[in-house]
Structures are given as C-alpha cells and as structure tokens.
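Trainee: What shape does this take:
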Amino acid sequence: MPPGRLPSLPGSSITDETVYRGRRRLLGTLAALPALAVAGCRGAEPPPPVDAPRAGAARTGSATGFMTDEPQTRYEDATSYNNFYEFGSGKADPSRAAKTLVTSPWSVQVSGACAKPGTVPLETLLKGLVAEERVYRMRCVEGWSMVIPWLGVPLGEVLKRFQPTSDAKFVAFTSLADPRQMPGVRAPILDWPYREGLRIDEAMHPLTLLVTGMYGKPLPQQNGAPLRLVVPWKYGFKGIKSIVAIEFTSKAPRTAWNDMQPREYGFFANVNPAVDHPRWSQASERRIAGGGNRLFADRIRTQPFNGYAEQVAGLYEGMDLARWY
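Mentor: This next block holds a predicted model:
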C-alpha cells in the first residue's frame, strides 16, 4: 500500500465482534455531536472571535469514556519517560532537551478544504472554549501504557470554527521542526517535520482531545507544549505534539511513521491486542504506575481499542481489523 493512500474497502469485509457490540451506544454518542457547517471556500480569514475562557478554568468530563478510576501514572514519570523524537530518541531525552522549546507566541496555520482558512494565534484558536479534564488510558505501540489526566478541548469544537467543506474527508497535522530549538531534528531519525492524520469522523469524535495541559498544569515542553493531540483508542504515536499546522484534505495524508515503516506503523493505528506488531506481541502492556524505584507495575492485558470499544468501534464497521492495523 503506497504511503498516504488507502484502498477502497470491500463490502464483503468481515467485521470483528468488538466492532458491532457497542454500535447502538456509539450512535447515541455521535448523535449528540453538533453537525459540521458545510460551505464553499471563500478566502483566507480567521474564525470569528468569541469569549475567552477564565484563567485556570476547567470543566470535568462526565460522558462515557471521559474518565477512568484506574491508578494514575505519577506526574514525574509521565514527564520524564516519553517519546518526542524532535528532542532525541531516548525516553529521558525530551525532559532534558525540550527546555529550549519556545512556546509563546504560538500560532497554527489552518488550510485545505474549509471556508475559513488562516494562520491563527493559539489564543484565538481556543478562545471561548473551557478546558476539560479527561483521564485517559494511553497505550504506546512499544507495549507500555500510562493513565494521564489531560486538560484540553474537544478537537471537533475547534475544527468546526473553520467550516470544513464536504471535501474534508481527513485532517492532517504537522509538528514544529526547528533544528535550533529541537536537537533531534538535526538527525535523520524521521522525514521531518513530524506528520499525523485522522479521518474526519475520528477527528470529530467527542473523545478526541486537543490538549493544552496535564495534571492540572500547563502542558510541559517535553509532552508537546503548547498544543498536542490525544486520541485515546489509538497507539500513542498518533498523538502529535507541538502542532503548528492543520489541513483538511480529501485523501489520507502521509504520516511520519507510516512513511518510514508502513508494515509496523499503520495509518489507523487502533489499539488491537489481537494483531501483533511485526516484532512483538500487543496482547499485554507494561503499565507505568510504579512507586519509589519501580517504574513499571505488573503487566496487564491490553483491551481492544484501549478499552474504548463501546464508544468508537462503530467507526470501523465493515473494516477487517486484522488487516487495518
């Protein structure tokens, strides 16, 4: 399969049992999501201003899937054991090297199939939206996991401000790639800048979060400040960090890890314990919830869609989940 292109799905594809089990509940969730405004492109202008949120204000999510009572990963571990290859390939590299990242001022360029494209300051992008706390499981494709309290706004609420057109089938995201601030960009680890993408219905799903903070604090530089994506039912590499561009596209966008090794890093990247990575099993995970000198808690079984099948499995009805890794 050429990077960035998805073949059409045959109607005879067999749907896994986990897909249709929560179909009714999922449809009810999607029905509550406001519809997209559809319009023809009419020039580059930012979205209209709306009321700004109060400093520090946060709304706690209460809908199904927004919270979990599982033990949370310690802040110290979540901010010192993570991947951010722009600052090096080691787990501790970002916490040491990311202090050079300048996060203010910050702006995001929005383009593609929408009525209101433009380069928008971060404050305008989020203006009037009150941050919500969502406690999500996070599963890395490498086989480890965390439970993190994020602060952010539903991605769909932001995207609607730019009025995607009917041609917007996918949403592409691009990270900052500045070798002066990001030492990892000086090495050919990936084809920079880092790129990721979602199908439009995935991007508009209520669980998909545009994150600005964690643990009740502003997002640290090493965790993707000032703006990152969190899609809790997908492997963690889909959670692009330090976003500087968003584009609405009619075709599946090219993504960094899929370009580098498509056999190992699929476009959809939904957590699926029944489909192994080519080099290791995905049936279980090492939960980072240790204390003292112990980083990892006991190994636990990985759940389909990372435990969010009830909310999202219906998005993939008709797809062969054993193939669409």
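Trainee: make it CA atoms for all contacts and neighbour counts henceforth
Mentor: Fine.
Trainee: correct me, but W233 touches F305?
Mentor: Yes. Judged on C-alpha atoms under 8 Å, W233 makes contact with F305 at a distance of 4.7 Å.
Trainee: Neighbour count: those two, which is higher?
Mentor: Higher neighbour count among W233 and F305: W233, with 27 against 23, using other C-alpha atoms under 10 Å.
Trainee: how close does A78 get to G112?
Mentor: 34 Å (C-alpha to C-alpha, to the nearest Å).
Trainee: Can you show me the strands along the stretch 1-150 of the chain?
Mentor: Taking DSSP state E, counting those that start in this stretch, the strands of the stretch 1-150 of the chain run over residues 58-60, 107-112, 118-121, 131-139, 144-154.
Trainee: Distance from the chain centre to the first helix or strand past the longest one going along the chain, please.
Mentor: Looking back up the chat, that one is strand 144-154. Sequence order places helix 155-159 as the next helix or strand after strand 144-154, per DSSP states H and E. Computed by C-alpha atoms, centre = their mean, to the nearest Å, the chain-centroid distance of helix 155-159 equals 13 Å.
Trainee: So what touches helix 155-159?
Mentor: Applying C-alpha atoms under 8 Å, 6 or more residues apart in numbering, the external contacts of helix 155-159 come out as L125, L126, A203, M204, H205, P206, T208, L209, L210.
Trainee: and the next element down the chain from that helix?
Mentor: Past helix 155-159, the next helix or strand by DSSP H and E is strand 170-175.
Trainee: Tell me which other helices or strands that following strand touches.
Mentor: Here strand 170-175 is seen to pack against strand 195-199, helix 200-203, strand 243-249 when contacts are counted using 3 or more C-alpha pairs under 8 Å, 6 or more residues apart in numbering; DSSP states H and E.
Trainee: Give me the contacts around it.
Mentor: 193-200, 203, 240-253.
Trainee: mind redoing it with 7 Å?
Mentor: With C-alpha atoms under 7 Å, 6 or more residues apart in numbering as the test, strand 170-175 has contacts from 193-200, 240-253.
Trainee: Just to check, T208 is in contact with V230?
Mentor: Yes. In this structure T208 lies within contact range of V230 using C-alpha atoms under 7 Å: 6.1 Å.
Trainee: More neighbours: these two, which one.
Mentor: Counted by other C-alpha under 10 Å, T208 and V230 do not tie: V230 has more neighbours, with 24 against 20.
Trainee: how about this one, so we can line them up?
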Amino acid sequence: MGWKNVLKWSEVTPQALFLNRRQIIAGAGALVATPALARNEWSVEETPNSFEEITGYNNFYEFGYGKEDPAAYAGALTTDPWSVEIGGMVDKPGSYDLADVLKGQTIEERIYRFRCVEAWSMVVPWHGFELSGLLNRVGVQPGAKFVAFETLLRPEEMPGQQGGSFPWPYVEGLRLDEAMHPLTILATGLYDQPMPKQNGAPLRLVVPWKYGFKSIKSIVKITLTDKMPPTTWNILQSNEYGFYANVNPQVDHPRWSQATERPIGGGLFGGRKDTLMFNGYGDHVASLYAGQDLAVDY
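Mentor: Model (predicted):
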C-alpha cells in the first residue's frame, strides 16, 4: 500500500514538509511501527493543530520552563538505544528494549483533544498503541491496583534536571482500570514521524480525559503496584494537583478557572471556549468514577 493511501495529513501540512516527514519515517527502523491506516473509533472529528504548534509549544520541564525550551534543547537527548524496565506485580518482569515493547502491538492513529492544566488546549494526531496491550503481555498479577511510570533521568542531556526545584526523575501514575482503558495509549509518534524529542520521545503516555501533566514523557520504567504511587506534581503541590487530574470545568485550580480554555492556534483574537467534562470523553470514562466525589478526588 502506498504512503499516499495511508496518511492524508498533506491537506493540513505544507507539502514539502509532509514529504520530508515521509522520508524520515521511512528510515526510522524500529523506532516507529506501521503507521495508522485511518482514524479509528476513538478519534475525534476535529482538525488537529499543525506539527509546528504541537512541537513548538509544550511543557517538558526537563528542558526548561519556557514553552519553547523543549524544542530548543531536546535535540541533545539520546533516544537510541532505549529500554523500559517493567516490574512489580507482573508475571514477566525485565528490561525491554524499544523494539520489544512495540512487538506485536497495533499502532493506530488517535486524534485526541489535549487539555493542559494551565487552561490551554490542542488537538493532536498521535500514533500509538493501547497500554493494555503491553500490560496484558507482561501479565498483571492479581492484587495490582495501580501503574506507576518514571521518566528518564539524564541531567547531562536534560538541562532542566540540573536544578533542584523538582524531585527528579518525574513520576506519574494511574489506577489500573484507567491504565487498561482503551483510550489510554503509549504514543510513539505524531503525524507521520517518530515522536519528536520535545514531545516525549521515544515513548510517552497519553490519557486524553486527564490534564496533560498526567501524560508522562520519555518513559523508562513501568511498575505495577497495589499502592497509589507518588506523582511529581502531587508531591510538589498536593492542594493544586491531585492524583486523578481529570479535566473538570466545575473544579477550578486554586489560582485560575478551569471553566474555559484557550485553543492554541486560534490567533490573537481566537478567544476561549468552554471546557468539557472529562475533556469530552465522559461517555467513555465517567463510569470509572461512579461513586467518587471528583471535587475531593481531583
């Protein structure tokens, strides 16, 4: 099947850049599996932000606090070779190289809304696979209730880690039912190229109904556990950043409203739009929180 029949993002991307990305992915080897064939049932029917917006405006504090810092400084990050340590309450613990992590997984295109806790938003065409596929492969043991994640610790390549303001490495976690939900993916790329380094190469979590800080980048460790794991932002400011971090327009951040958001790419006069409960994925995920008070479990 030819590339032109597989991906159709040339319609929203400058043609020269689109063709160049095709050449890049063609030589990417094991870093990216087969590209998605089409939008699948989980994708939103919204136009994605441009490649430049997605890669040029984001948070990755390991490279600095400015929105442009990741793009400016992530080039020094070594992503090949890469391995992920999987352990805890699993049947097949061990260190898995990236090719082994991807082995047997179906890479799909998932066009997801992305909502930052800072009240800006994007639409991103991720490529990735369901986290449940990897967890099922390594075997989740009875009694496991949570999944913990850890980002790479490499201060010589990640200048933001050289400071003492964060308890590096960055850590995050999900409840097991959240991790096993089909919306939760490990992303390996966006548009038609491998994951850019500033966006969390080569492997990042994407949980579209939660604020963006839950979608941990550059993962090197996954641990199954029976205890709620610590998470970086909850450690730093637990009154502002809870473990669940579900997008909720009815629960404000202590320092700003979450009722509306600013879509990136709207221009100077683009305005704001109403934020949707669970970022618009409530029909799929609200049942996960039946009986919970989401103003308490924020």
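Trainee: Need the TM-score between these chains.
Mentor: With the length set by TM-score structural alignment, normalised by the length of structure 2, the two chains reach a TM-score of 0.87; 269 aligned residues with a C-alpha RMSD of 1.5 Å.
Trainee: Turn the helices and strands packed on strand 170-175 of structure 1 into TSV, including mean neighbour count and distance to G318 of structure 1.
Mentor: Below are those laid out as TSV (neighbours: other C-alpha atoms under 10 Å; distance: least, C-alpha to C-alpha, whole Å):
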stretch	mean neighbour count	distance to G318 of structure 1
strand 195-199	24	15
helix 200-203	19	15
strand 243-249	22	23
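Trainee: Distance to E285 of structure 1 for those - can I get that in CSV?
Mentor: Formatted as CSV, those follow (distance: least, C-alpha to C-alpha, whole Å):
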stretch, distance to E285 of structure 1
strand 195-199, 24
helix 200-203, 24
strand 243-249, 28
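Trainee: Quick one: closest of these to E133 of structure 1.
Mentor: Set against E133 of structure 1 and scored by C-alpha to C-alpha, those come closest in helix 200-203, at 18.3 Å.
Trainee: mean shift between whichever helix or strand comes after that closest one and structure 2?
Mentor: Per DSSP H and E, the first helix or strand lying C-terminal to helix 200-203 of structure 1 is strand 209-214. Mean deviation of strand 209-214 of structure 1 relative to structure 2 after superposition (mean C-alpha distance after the TM-score superposition for structure 1): 0.4 Å.
Trainee: what are the ranges of the helices in structure 2?
Mentor: For structure 2, the helices defined by DSSP state H cover 15-26, 51-56, 69-73, 98-102, 131-138, 176-179, 232-236, 282-285.
Trainee: Make JSON lines out of the strands of the stretch 1-150 of structure 1 and add distance to P94 of structure 1.
Mentor: Below are the strands of the stretch 1-150 of structure 1 laid out as JSON lines (distance: least, C-alpha to C-alpha, whole Å):
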{"stretch": "strand 58-60", "distance to P94 of structure 1": "27"}
{"stretch": "strand 107-112", "distance to P94 of structure 1": "22"}
{"stretch": "strand 118-121", "distance to P94 of structure 1": "25"}
{"stretch": "strand 131-139", "distance to P94 of structure 1": "18"}
{"stretch": "strand 144-154", "distance to P94 of structure 1": "17"}
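Trainee: looking at those strands, which is closest to Q311 of structure 1?
Mentor: Comparing those by C-alpha to C-alpha, strand 131-139 comes nearest, at 13.2 Å.
Trainee: contacting residues for the spatially most central residue of structure 2?
Mentor: For structure 2, V206 is the residue whose C-alpha lies nearest the centre (C-alpha atoms, centre = their mean; 3.0 Å). For V206 of structure 2, the contacting residues are T184, I185, L186, A187, S215, by C-alpha under 7 Å, 6+ apart.
Trainee: what lines up against P121 of structure 1 once you look at structure 2?
Mentor: Applying TM-score structural alignment, one finds that P121 of structure 1 aligns to D97 in structure 2.
Trainee: ok, of the contacts of V206 of structure 2, which one's closest to P93 of structure 2?
Mentor: Nearest to P93 of structure 2 among those, counting by C-alpha to C-alpha, is L186 at 18.3 Å.
Trainee: Pretty sure that closest one sits against L203.
Mentor: Yes. Assessed by C-alpha under 7 Å, L186 of structure 2 is found in contact with L203 at 6.3 Å.
Trainee: Residue range in structure 1 corresponding to stretch 274-282 of structure 2, please.
Mentor: Mapped onto structure 1 using TM-score structural alignment, stretch 274-282 of structure 2 covers residues 301-309.
Trainee: Please apply the same query to stretch 199-212 of structure 2.
Mentor: Residues 223-236 of structure 1 are where stretch 199-212 of structure 2 lands, counting by TM-score structural alignment.
Trainee: what's the span of that stretch from first residue to last?
Mentor: With C-alpha to C-alpha as the measure, the ends of stretch 223-236 of structure 1 fall 12 Å from one another.
Trainee: Kindly report the same for stretch 84-104 of structure 2.
Mentor: End-to-end span of stretch 84-104 of structure 2 (C-alpha to C-alpha): 16 Å.
Trainee: can you give me the offset of that stretch from its chain's centre?
Mentor: From the chain centre to the centre of stretch 84-104 of structure 2 is a distance of 19 Å (C-alpha atoms, centre = their mean).
Trainee: same deal with stretch 23-36 of structure 2?
Mentor: 19 Å.
Trainee: Give me the distance between the two termini of that stretch.
Mentor: For stretch 23-36 of structure 2, the end-to-end distance is 16 Å (C-alpha to C-alpha).
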